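Colleague: dropping the sequence and predicted coords here.
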Amino acid sequence: GGSEPTGVDAVEWAHRGADLGAGEILLNAMDADGTRDGFDLELISAVRKVVSTPVIASGGAGESRHFPPAIEAGADAVLAASVFHFEQVSIGAVKAELARHGLPVRGAASHGEGRFA
């Protein structure tokens, strides 16, 4: 990833987008992106407090245990890439972890492995 300072706070930016009619907010925490240390839960929570628009949290996932707290912090969905590209975590393991926390998951019954699990 990379970033270019805009001088606009991320929470303010998300609020502005929602006010302008955004259908969802893709919230990529650039400071967490690629770290595999977990999602930025404070940022997710702060954005959730100012928007009712669906929030998709991105940036920081490194283990299947990182996903449920992001939903619990207020994200409506979670997004990850590098953990799957480098096969550190399987999609099935993430779905199983979310299901263990009682969170809704598409196709959770199969807990399948692979590309479309």
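Modeller: Structure received.
Colleague: when you work out contacts or count neighbours from here on, use the C-alpha atoms and nothing else.
Modeller: OK.
Colleague: distance of the residue nearest in space to the middle of the chain relative to residue 3?
Modeller: Geometric centre of the chain, nearest residue: residue 57, 2.4 Å, by Cα atoms, centre = their mean. Distance, residue 57 to residue 3, using Cα to Cα, to the nearest Å: 17 Å.
Colleague: isn't residue 30 right next to residue 2, touching?
Modeller: Yes: between residue 30 and residue 2 a contact is recorded at 7.3 Å, counting by Cα atoms under 8 Å.
Colleague: more neighbours: which of the two?
Modeller: residue 30 (15 against 6; other Cα atoms under 10 Å).
Colleague: mind listing the strands for this structure?
Modeller: 25-28, 55-58, 77-79 (DSSP state E).
Colleague: now do the buried residues in the second one.
Modeller: The neighbour-count check on strand 55-58 (16 or more other Cα atoms under 10 Å) flags 55, 56, 57, 58 as buried.
Colleague: give me the nearest residue to the last one, chain neighbours excluded.
Modeller: Yep, that's residue 58 we're talking about. residue 28 (4.5 Å; Cα to Cα, 6 or more residues apart in numbering).
Colleague: put this next to the previous one:
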Amino acid sequence: MVTKRIIPCLDVKDGVVVKGVNFEGLREVGDAVEMGVRYSREGADELVYLDISATREGRRTFADLVRRIALGIDIPFTVGGGIGSVEDAARLLDAGADKVTVNSAALANPSLIGEIASRYGSQFVVVAIDAKYVEGRWMCTTHGGSKFTDRELFSWAREAQERGAGEILFTSMDHDGTRAGYACDVYARLASELSVPVIA
């Protein structure tokens, strides 16, 4: 039986955790380190921090914040946003992150997945996929959901796994922040088609 893990995903903008609905209308909800400490104390198995504006703003992910998070919590955590090279990944892992997640850069340059996995191992690489249901298909987006691609969710997830992803983090843009539950049928299909863990 596969062990279930509780993994809160925290969207971060300017060092502050934010929440929105369908990737829009962001509002601040708390300090990134303090919320990580709270989730850790309340029994979370891992955390994911996503710098949601890094790619759109063309900057690197928050290494200084990663160092503070690493000092404040005692559970594994993944960091993503603005990672466009092996060097970017190395900087965050060196700062204390346990894993990195790539999204936009991996869609633009799929070989990046294998490059990071070759240096650090697949267990360090999470591929995040933000997708929206459009005319009967789940289509992948980049840049925080602001740009559509011609890549379809399931085929891209399979390719990401083949290229070395150790986990897939899927977010349905249609369900995000709505409190209407998860796209359970999509997660079930991903789980059936992939051999790596799928994070909701």
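Modeller: Sure thing, it's come through. Predicted model, so just to flag it, every value in this text is computed and none were measured.
Colleague: got a TM-score for the pair?
Modeller: TM-score of the superposed chains, computed with TM-score structural alignment, normalised by the length of structure 1, equals 0.75; 105 aligned residues with a Cα RMSD of 2.3 Å.
Colleague: just to revisit the earlier point, corresponding residue for the residue nearest to the centre of structure 1 in structure 2?
Modeller: In structure 2, residue 57 of structure 1 lines up with residue 79, judged by TM-score structural alignment.
Colleague: gap between that match and residue 91 of structure 2?
Modeller: According to Cα to Cα, residue 79 of structure 2 stands 11 Å off from residue 91 of structure 2.
Colleague: about what we covered before: between the strands of structure 1, which gets nearest to residue 19 of structure 1?
Modeller: Ranking the strands of structure 1 by proximity to residue 19 of structure 1 (Cα to Cα) places strand 25-28 first, at 11.3 Å.
Colleague: I'd like to know how many residues surround residue 16 of structure 1.
Modeller: Neighbour number of residue 16 of structure 1 under other Cα under 10 Å is 14.
Colleague: neighbours of the counterpart of residue 32 of structure 1 in structure 2, how many?
Modeller: Alignment note (TM-score structural alignment): residue 32 of structure 1 maps to residue 54 of structure 2. When counting by other Cα under 10 Å, one arrives at 21 neighbours for residue 54 of structure 2.
Colleague: for residue 54 of structure 2, which non-adjacent residue is spatially closest?
Modeller: Counting by Cα to Cα, 6+ apart, the residue nearest residue 54 of structure 2 is residue 82, at 4.8 Å.
Colleague: if we can go back for a sec, near the residue nearest to residue 58 of structure 1, how many other residues are there?
Modeller: Quick note: residue 28 of structure 1 (other Cα under 10 Å) scores 21 neighbours.
Colleague: residues contacting it?
Modeller: Going by Cα atoms under 8 Å, 6 or more residues apart in numbering, residue 28 of structure 1 touches 57, 58, 59.
Colleague: again, only this time at 10 Å
Modeller: 1, 10, 39-40, 43-44, 56-60, 79-80 (Cα atoms under 10 Å, 6 or more residues apart in numbering).
Colleague: cool, thanks, signing off.
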